[in-house]
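> Return atomic coordinates for the entry below.
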Amino acid sequence: MTTRTAGPAEASVAATLALTSLTPIVWGSTYAVTTEFLPPDRPLFTALMRALPAGLALLAITRVLPRGRWIGRVAVLGALNIGAFFPLLFLAAYRLPGGVAGVLGAVAPVFALAFATVALSENPGARKLFAGVVGVFGVALVVLRADAQLDVVGVVAGLAGAASMAMGTVLTKKWGRPDGVGPLTLTGWQLTAGGLFIAPLALLVEGAPPALDAEAVGGYLYLGVIGTAVAYWLWFRGIARVPATSVAFLGLLSPVSAAVIGWVVLGQALTTLQMAGMAIALGSTLLGQAVGAPKEPVQPAPVPAGDSSVALGTETSPEKVLTLT
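Got it, this is the predicted structure:
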């Protein structure tokens, strides 16, 4: 009997998925950071502080602005991945105790399968559909409590947030990136657009920003730099290199990460049922992957000096951009 060895392309895809998986693992720390360090009852301000400063910082680093049709595309992607997703996520979390919001968020891979079928002509196959359904069940075991209560507004917000992120992931894959633009630049564009979308909403609903102590500043710096700028750069980098549905399934790791961090850092107990749910969610994440050589490998193209994302080893794709001077 012979054993098949993975080729270089398959190994590259597997490595990309492994690196991209760091994003939902980091996102799993958001709950602990928010509850331990940030001002209470300020979800929109927190969403704004996660997105806009990080986006503006990346714009200052890369010094590249979108132009032409990419202005509209960035507005759409920024709204779906950041501007709408963050407020809907926090609204669901505040109105749905007992981890129901986490279960609704786990539906994102199923939404991604449906959107990718239409927008990318990807055939999800029975394996991925099964993995999506089982993944929701596994996450439910991890985060759902017996006393969980349903709230109509919270349920709608949770499902809408999952759909928003799934559609943003698929469209990011469909549209790719302009010529001379790496994932770092695309991340800056979307975070800035999303932050500008959230800013008036936060001011209207929550009023003036709260006073911040040193712990809050540190928490926002962590969420902005690690949990948003770096995490989304890895996310968009992964979307560019592997199927969008494979990346979407990695989102199942976020509630698992949150449960582990709650156990290790916050001293929260883990039941046998929760550990079984973690195993199911992890298995579904693996089952939802399609590790193999990409149909059309991305070839590196020359990157202008203005795009600092080249320093991070990113690749480029076709469309003109406007460089800041």
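> going forward, measure contacts between C-alpha atoms and count neighbours the same way
Fine.
> Hmm, Ala92 and Val155 touching each other?
Yes. Under the contact definition of Cα atoms under 8 Å, Val155 touches Ala92, with a separation of 6.6 Å.
> So those two - more neighbours on which side?
Remark: of Val155 and Ala92, Ala92 carries more neighbours, 27 against 19, as counted by other Cα atoms under 10 Å.
> Surely that one forms part of a helix?
Yes. Under DSSP: H, G, I helix; E, B strand; the rest coil, Ala92 sits within a helix.
> Isn't it up against Ala101?
Yes. In this structure, Ala92 sits in contact with Ala101. The criterion is Cα under 8 Å, and the distance is 5.6 Å.
> hang on, the earlier thing: overlap of the contact sets of Val155 and Ala92?
Ala101 (Cα atoms under 8 Å, 6 or more residues apart in numbering).
> So for Ala92 and Ala101, which residues contact both of them?
Between them, Ala92 and Ala101 share these contacting residues under Cα under 8 Å, 6+ apart: 154-155, 158.
> which one of the residues you listed sits closest to Leu88?
For the shared contacts of Ala92 and Ala101, the minimum distance to Leu88 (Cα to Cα) is 6.4 Å, reached by Gly158.
> excluding its backbone neighbours, what's nearest the closest one?
Spatial nearest neighbour of Gly158, chain neighbours left out: Ala92 (5.0 Å); criterion: Cα to Cα, 6 or more residues apart in numbering.
> Quick one: residues contacting the one you found.
By Cα under 8 Å, 6+ apart, Ala92 lies in contact with 101, 153-158.
> and those, which are buried?
101, 154-155, 157-158 (16 or more other Cα atoms under 10 Å).
> In helices only, show me those residues.
Among the buried ones among the contacts of Ala92, the ones falling in helices (DSSP state H) are 101, 154-155, 157-158.
> before we move on, the earlier item: which one of the shared contacts of Ala92 and Ala101 is nearest Val143?
When the shared contacts of Ala92 and Ala101 are compared for distance to Val143 (Cα to Cα), Gly158 wins out at 14.3 Å.
> Now show me the structure for the sequence below, then we'll compare the two:
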Amino acid sequence: MSVQSVATRNRAFVLFSLVSLLLGFGFVAIKIGLGFIPPLLFAAFRLDIAAVLLLAYAILRTDDWRPRTRQDAAGIIAGGIFFVFGSLSLLFIGLEQSTSGVAAIIFSFDPVLTIALAALLLTDERLSRFGLFGVVIALVGVAIVVQPSPARFVSGNLRGEEYILLGAMSLALGGVLIRLSHHQMGKITLTAWAMAVAAPAMHLVSLGIGESLASISPTVTALAALLYVGVLMTAIAYPMYVTLIEDIGAVRASFVQYIVPVVASVAGWLVLGERLTPEAFVGFLVIFLGFLLMSSGEVTVVIDRFRPSSTSREEAEDATADVR
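All right, here's what the predicted structure looks like:
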């Protein structure tokens, strides 16, 4: 195994671990902050901070950070509406009535739903029968966790878990619509602009439903929660996650989504005394099983890398490449 491949693998391990921890603790930070800041105003402040920092990052690290085409604008709008505004507003509203661990578990449905929607809406994506079976299994897991009620969806009187599920659906749809736009911008740059678009909209909706600065309890804890969510969970964790995708691919990087609920559940129990119900735990395992079924090819590749024979096989491949 080459020195470069070892270094890449080590960096991927570090990034995977850091992103999992930052996102997992982020759900707890959101839950804490909601005790001091109204949900949509909290989400708007998060976007204010993250948009400024991510745009600064894009300006400093990339040459082409400005949107230049209609496709770029379409990607930004789709990202701003669904990937950012829809997912965050529903997540923050739902977390007022739910727990950190359960919210993270429901959001772990995002990779499954993204793959399914991509297969449905994108011409270059296909879903095998085995993959379709994985989607069905994951849906069963979501039903176990959320226990959705059609009557509540019709009446609009939703429970916290149902709001969070809608947020996860908005996140997945936004990701696919961004791809459909055929934009030419980098992931971080487009997300930064999407946040910049969504932030003022979030402030307007927050004001429209009666939230105000007067309703904030200005404490050190509230400020710490806001800074964690805006800086660590978003402005730092997101570029790390994009780098991880570039290093190991989107499917393998998606395994982060199934470590995050573990971190969030443990942190929620330690910090807030939250308890994970047996139904939530079983539902999480079923969702994860669905994801494994959908991405069985990638899972096999990952497993092969940790088999005893993998080292010699990789060395043989490296030697063949050198001869060529």
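> How alike are these chains, TM-score-wise?
In this superposition the chains share a TM-score of 0.67, using TM-score structural alignment, normalised by the length of structure 2; 283 aligned residues with a Cα RMSD of 4.3 Å.
> returning to that earlier point: please produce TSV containing the contacts of Ala92 of structure 1, extended by distance to Gly168 of structure 1.
Written out in TSV, the entries for those read as follows (distance: Cα to Cα, whole Å):
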residue	distance to Gly168 of structure 1
Ala101	19
Val153	22
Gly154	21
Val155	20
Val156	18
Ala157	16
Gly158	15
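> what's the most distant pair in those residues?
Maximum distance among the contacts of Ala92 of structure 1 (Cα to Cα): 11.4 Å, for Ala101 and Val153.
> Distance check, Ala101 of structure 1 against Thr46 of structure 1.
Computed as Cα to Cα, to the nearest Å, the Ala101 of structure 1 to Thr46 of structure 1 distance reads 18 Å.
> now Leu38 of structure 1
Computed as Cα to Cα, the Leu38 of structure 1 to Thr46 of structure 1 distance reads 8 Å.
> where do the contact lists of those two overlap?
Here Leu38 of structure 1 and Thr46 share the contacting residues Tyr220, scored by Cα under 8 Å, 6+ apart.
> wait, Ile259 of structure 2 sits on Leu18?
No. Contact status for Ile259 of structure 2 versus Leu18: not in contact, 10.9 Å apart, counting by Cα under 8 Å.
> neighbour-wise, which of the two wins?
Neighbours around Ile259 of structure 2 and Leu18, counted as other Cα under 10 Å, are more numerous at Ile259. The numbers are 20 against 17.
> For that one, list the residues it contacts.
The neighbourhood of Ile259 of structure 2, defined by Cα under 8 Å, 6+ apart, consists of 20, 24.
> Looking at the ones in helices among the buried ones among the contacts of Ala92 of structure 1, which is nearest Thr34 of structure 1?
Comparing every one of those with Thr34 of structure 1 (Cα to Cα), the shortest separation belongs to Ala101, at 15.7 Å.
> residues making contact with stretch 186-194 of structure 2?
Counting by Cα under 8 Å, 6+ apart, stretch 186-194 of structure 2 makes contact with 50-52, 54-55, 58, 65, 72, 75-81, 84, 238-239, 242, all of which sit outside it.
> Include distance to Met278 of structure 1 when you put the buried ones among the contacts of Ala92 of structure 1 into CSV, please.
Formatted as CSV, the entries for the buried ones among the contacts of Ala92 of structure 1 read as follows, by distance: Cα to Cα, whole Å:
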residue, distance to Met278 of structure 1
Ala101, 17
Gly154, 24
Val155, 23
Ala157, 24
Gly158, 21
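> ok, back up a step: tell me the one of the contacts of Ala92 of structure 1 nearest Ile226 of structure 1?
Taking those together and measuring to Ile226 of structure 1 by Cα to Cα, the closest member is Ala101, at 22.9 Å.
> So the closest one sits against Val155, correct?
Yes. Under the criterion of Cα under 8 Å, Ala101 of structure 1 makes contact with Val155 at 7.4 Å.
> For the nearest residue to Ala93 of structure 1 once chain neighbours are set aside, give me its contacts.
Counting by Cα to Cα, 6+ apart, Ala93 of structure 1 lies nearest to Ala101, which is 5.4 Å off, once chain neighbours are set aside. Contacts of Ala101 of structure 1 were listed using Cα under 8 Å, 6+ apart, and they are 89, 92-93, 154-155, 158.
> can you tell me which two in the residues you listed are farthest apart?
The largest distance within the contacts of Ala101 of structure 1, taken as Cα to Cα, falls between Leu89 and Val155 and amounts to 10.4 Å.
> which one in structure 2 is aligned with Thr187 of structure 1?
Using TM-score structural alignment as the criterion, Thr187 of structure 1 maps onto Thr191 of structure 2.
> now that match: how far from Ala51 of structure 2?
Using Cα to Cα, Thr191 of structure 2 is found at 8 Å from Ala51 of structure 2.
> Can you identify each of the helices in the stretch 51-200 of structure 2 by residue range?
Assigned helices in the stretch 51-200 of structure 2, in chain order: 70-78, 87-95, 100-107, 110-121, 129-146, 150-155, 160-180, 187-208 (criterion: DSSP state H, counting those that start in this stretch).
> Now find how far off-centre the longest one is within its chain.
In this view, helix 187-208 of structure 2 has its centroid 16 Å away from the chain centroid, taken as Cα atoms, centre = their mean, to the nearest Å.
> For it, buried residues please.
By neighbour count on 16+ other Cα under 10 Å, the buried set for helix 187-208 of structure 2 is 188-199, 201-203, 206.
> cool, the first one as well?
Taking 16+ other Cα under 10 Å as the basis for neighbour counts, the residues of helix 70-78 of structure 2 that come out buried are 71-78.
> elements contacting it?
Applying 3 or more Cα pairs under 8 Å, 6 or more residues apart in numbering; DSSP states H and E, we find helix 70-78 of structure 2 packed against helix 160-180, helix 187-208.
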